[in-house]
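S.K.: Predicted coordinates and the sequence they were generated for:
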Amino acid sequence: MPSKKKTKIVATLGPATSKREVLKDMIDAGVDVFRINFSHANYDDVKERINIIRELNEELETNISILADLQGPKLRVGVMAGEVVVSPGDEITFVTGKPFEGNSEKVYMNYTAFPKDVKAGERILLDDGKLIFEVVETNGENEVRAKVVQGGPLKSKKGVNLPNTNISLPALTEKDIKDAIFAISQNVDWIALSFVRFSQDLIDLQNIIKEHSEHKIPIIAKIEKPEAVENIDKIVAYCDGLMVARGDLGVEVPAQEVPLIQKQLVLRAKKARIPVIIATQMMETMITSLTPTRAEVNDVANSVMDGADAVMLSGETSVGNYPVQVIQKMSSILQSVEGSELIHVPHDPPHIRTKRYITKSVCYHAAIMANEIKAKAISTLTNSGYTAFQISAWRPSAHILVFTSNRRILTQLNLLWGVKAFYYDRFVSTDETIEDVNSIACKKGFLDVGDMLISLAAMPIKDKGMVNTLRVTEIETCAF
């Protein structure tokens, strides 16, 4: 029987998921997308892992997707000489330039333009906001003097967040460009860009993809800066998906604002018909425990009820003790929540009359009709994947079965809510093609005798044009 879960699970690769058997068990447990975190990636290891995933896809007849996640401009302090503890009222100087061992008076900062960008009164957050400093003055060249607002242990190489500062660093660092070119060479399915603030950040990455690949690789914008939330309409116009990266977002904006921002971003993604991933600390306890907390279970369930396409695991699968069990647990939460009548997805019909208006309208009405007639599945033939994005965003209760002769998009579509993609390359007459598709759906366990099916197609089929036809069938035989 096919998996009943429609919300997708993104699992981060790492030392805990280096063995083929573990990856296979994770796929069996319900993983849909593997994420490569380029903050901690060795190219040889990544190549090996990608090869294993693709071999498993062939062996298991799955379409597990690969997401390359670029690090972005990661600000850090340097190495500390021994244990350093700072207290409220203390003053400390952040120094750029040549690295040195820090102490309670001076600490190295890896961000060269820091003294130029920062202004007196702005805040410096360290170690996920555990330490808070306020800028007293900057010399504009290489030193920034700050006083401690919230103290504690000042540890080596901890991350720095500057919530009030207009940072001059681009979202794509030299390391990111190198990592992106490598990821493109490996034909990854999606690329995520960290610390996106403006649409230009995405345009820069699109240009790199165009230069190094004949194919379009869709981009996910990671929302983790207040500027990104403010500029969300422009960002959505240039990306193919969103990730609510609640870790850095919860440091950059007050933590209590993150739940509503999460809901706002999910709604914005749904309106744009692009997928949205909820990330960070979803099942954090399961790094070391076999049981998640009640709050974590609620968090995963609420993300589904908000309308997320996918939920993401980071440390739980990259370094955790129970990478397979956490997937099993997450799958069971998703399946128990997804069918609830308490979930309301806004069903505004498409109204912008673009050249794809007919296709959008057909997809919209297919989703609405599927719910009305209780259809078991909606099947669509696609060459670009466009109809899959559209139907998925309307959240029908039916399975979304996508048939394509374009192998490139088979794995890409695995990130989309409710979508199951199959390779199909016999484009003959409409009747024959729909019969073929029905028998594949029966064979895979999605349809049975008496079930209703909605089939979408572009007529004439051999032209592979835009979807313009909706057909309803009652399955009379499931012979295959």
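M.R.: Thanks, I have the structure now.

S.K.: from here on, contacts and neighbour counts on C-alpha atoms
M.R.: OK.

S.K.: Grab the most central residue of this protein for me.
M.R.: Most central in the chain under CA atoms, centre = their mean is residue 277, positioned 4.1 Å from the mean C-alpha point.

S.K.: Distance-wise, check it relative to residue 411.
M.R.: The spacing between residue 277 and residue 411, counted by CA to CA, to the nearest Å, is 17 Å.

S.K.: So the residue nearest to the centre of the chain, which state does it fall into?
M.R.: strand (DSSP: H, G, I helix; E, B strand; the rest coil).

S.K.: contacting residues around it?
M.R.: Counting by CA atoms under 8 Å, 6 or more residues apart in numbering, residue 277 makes contact with 241-244, 308-312.

S.K.: 7 Å instead, please
M.R.: 242-244, 308-312 (CA atoms under 7 Å, 6 or more residues apart in numbering).

S.K.: between these, which is closest to residue 288?
M.R.: Closest approach between the contacts of residue 277 and residue 288, by CA to CA: residue 312, at 17.4 Å.

S.K.: Just checking the distance from the helix or strand harbouring the closest one to the centre of its chain.
M.R.: Residue 312 is located in strand 310-313, with elements delineated by DSSP states H and E. With CA atoms, centre = their mean, to the nearest Å as the basis, strand 310-313 stands 7 Å off its chain's centre.

S.K.: got a list of contacts for it?
M.R.: 7-12, 276-280, 282, 417.

S.K.: Can you lay out these as TSV showing distance to residue 316?
M.R.: Putting the contacts of strand 310-313 into TSV (distance: CA to CA, whole Å) gives the following:
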residue	distance to residue 316
7	18
8	16
9	12
10	11
11	8
12	8
276	20
277	16
278	15
279	12
280	10
282	9
417	22
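
S.K.: take a look at this one as well, against the first:
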Amino acid sequence: SISLPSLTEKDKRDLEYILTIPSINWIALSFVRSAKDVKDLEKIVKAAGHQAKIMSKIEKPEAIKQIDKIIKASNGIMVARGDLGIEVPIEQLPNLQKEIIRKCRQRARPVIVATHMMDSMITNPIPSRAEVTDVANAVLDGADAVMLSGETSVGHHPVKVVEAMNRIIDEAEKGYIVAREKRPKPSPKSRTFLSDAICRNAAKMAEEVKAKAILGVTSSGYTAFKVSSFRPDAKIYIFSDNAHLLSTLNLVWGVHCFYYDKFTTTDETIYDLAEILKQNGLVQKGDVIINTGSMPLKKRHRTNMMKITVID
């Protein structure tokens, strides 16, 4: 095999152009081998003053050996099964996929499962039974997203394949208790332990009180990533004054975003957020919602507050 750097000279030229486009949310890095590859890209992105987050594509055996460090350094992970299936014994692929997803959820990193998901639909109007099961299992494992490639780029039935995949996802998520039972526990050694515990308990509390939604106010996106990783049985509504961040969070499982920049007192903000949801028909009188955030609001600390509210 030929060993090439993660960022080739052409990649660097492409990146220079990409970083002139403010609306870019995610940059996918191919052939990642180590956390250093990710950090090198991150330095370039930050030096350009760009907010784009980094998605590491796991395609090489070296990446598997360094997977914990790569996940920690990355903002998101893509399990690129096409190249990975060539580089490692193919029978190892299912367990590798499950383990990478588990580790990503532990770190609250969104994870995409990609390549050959509905491959037969490049030519056929319906998927095979094996493909249906493959997509459903990725959902049940806890993937944030499943990705189509050739099926929509060169396939004969691009609309049908998206519709079929959506139906499979919807059906699989009805049995999503499998993923909820695997909720990672926050590490007491982590510097984010207290905020992580609040996010996890917001997900648990949502089930106990049958909450309609969990609300979070964030400037960095951390609350959204973390609450999502616990797969609550409630909608996740995230509010921020960072418009770029809100579009970035569209990738994250279960997260729905709203622009909000009127940060006054905690009580007023909680009232405002409930009103926004009511106006959009997302909650109604008698619904229970769970608010998470930091107090005082204007300090922009880590999440340190959880409050249960009944909609008036």
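M.R.: Alright, I've got the coordinates. Nothing here was measured: the structure is a model prediction, and the numbers come from that model.

S.K.: Now the TM-score, please.
M.R.: Once superposed, chain against chain, the TM-score is 0.94 (TM-score structural alignment, normalised by the length of the second structure); 310 aligned residues with a CA RMSD of 1.6 Å.

S.K.: Please pull up the helix or strand immediately following the strand holding residue 312 of the first structure.
M.R.: Strand 310-313 of the first structure is succeeded, C-terminally, by helix 315-318 (DSSP H and E).

S.K.: mind listing what's buried in that following helix?
M.R.: 315-318 (16 or more other CA atoms under 10 Å).

S.K.: For residue 424 of the first structure, state which of these is nearest.
M.R.: Residue 424 of the first structure has its nearest neighbour among those in residue 317, at 33.1 Å by CA to CA.

S.K.: Give the aligned equivalent of the closest one in the second structure.
M.R.: Matched to the second structure by TM-score structural alignment, residue 317 of the first structure sits across from residue 152.

S.K.: contacting residues for its match?
M.R.: Residues in contact with residue 152 of the second structure (CA under 7 Å, 6+ apart) are residue 158.

S.K.: In the first structure, what stretch matches stretch 277-285 of the second structure?
M.R.: Under TM-score structural alignment, the match for stretch 277-285 of the second structure is residues 441-449.

S.K.: and residue 269 of the first structure, what element?
M.R.: Under DSSP H and E, the secondary-structure element containing residue 269 of the first structure is helix 258-272.

S.K.: actually residue 358 of the first structure, not the one I typed
M.R.: Residue 358 of the first structure belongs to helix 357-372 when assigned by DSSP H and E.

S.K.: Give me the mean distance between that helix and the second structure.
M.R.: On superposition with the second structure, the mean distance recorded for helix 357-372 of the first structure (mean CA distance after the TM-score superposition for the first structure) is 1.3 Å.

S.K.: quick one: the helices in the stretch 1-150 of the second structure?
M.R.: 9-18, 35-47, 61-65, 67-73, 81-87, 93-106, 129-141, 150-153 (DSSP state H, counting those that start in this stretch).

S.K.: In the second structure, what residue corresponds to residue 275 of the first structure?
M.R.: Per TM-score structural alignment, residue 275 of the first structure is aligned with residue 110.

S.K.: Kindly report the same for residue 117 of the first structure.
M.R.: Residue 117 of the first structure maps onto nothing in the second structure, by TM-score structural alignment.

S.K.: any idea how far residue 117 of the first structure is from residue 373 of the first structure?
M.R.: Taking CA to CA, one finds residue 117 of the first structure at 59 Å from residue 373 of the first structure.

S.K.: Between the two, tell me which one has more neighbours.
M.R.: Neighbour totals were compared for residue 117 of the first structure and residue 373, and residue 117 leads with 15 against 12 (other CA atoms under 10 Å).

S.K.: That one and residue 167 touch, don't they?
M.R.: Yes - checked against CA atoms under 7 Å, the pair residue 117 of the first structure and residue 167 is within contact range at 6.1 Å.

S.K.: Excluding covalently adjacent residues, which one is nearest to residue 58 of the second structure?
M.R.: Nearest residue to residue 58 of the second structure in three dimensions, chain neighbours excluded: residue 79, at 5.3 Å (CA to CA, 6 or more residues apart in numbering).

S.K.: Identify the residue of the first structure aligned to the one you found.
M.R.: Under the alignment (TM-score structural alignment), residue 79 of the second structure maps onto residue 244.

S.K.: my guess is that match meets residue 223, correct?
M.R.: Yes - the criterion here is CA under 7 Å, and residue 244 of the first structure meets it with residue 223 at 5.3 Å.

S.K.: so where is the lengthiest helix in the first structure in the second structure?
M.R.: In the first structure, with assignment by DSSP state H, the single longest helix is helix 43-60. On the second structure, no counterpart of helix 43-60 of the first structure exists by TM-score structural alignment.

S.K.: could you give the angle of that helix to helix 174-185?
M.R.: Using axes from the mean of the first three to the mean of the last three CA atoms, to 10 degrees, the direction of helix 43-60 of the first structure lies 30 degrees away from that of helix 174-185.

S.K.: Map residue 27 of the second structure across to the first structure for me.
M.R.: Match for residue 27 of the second structure (TM-score structural alignment): residue 191.

S.K.: just checking, what residue in the first structure corresponds to residue 258 of the second structure?
M.R.: So, by TM-score structural alignment, residue 258 of the second structure is matched to residue 422.
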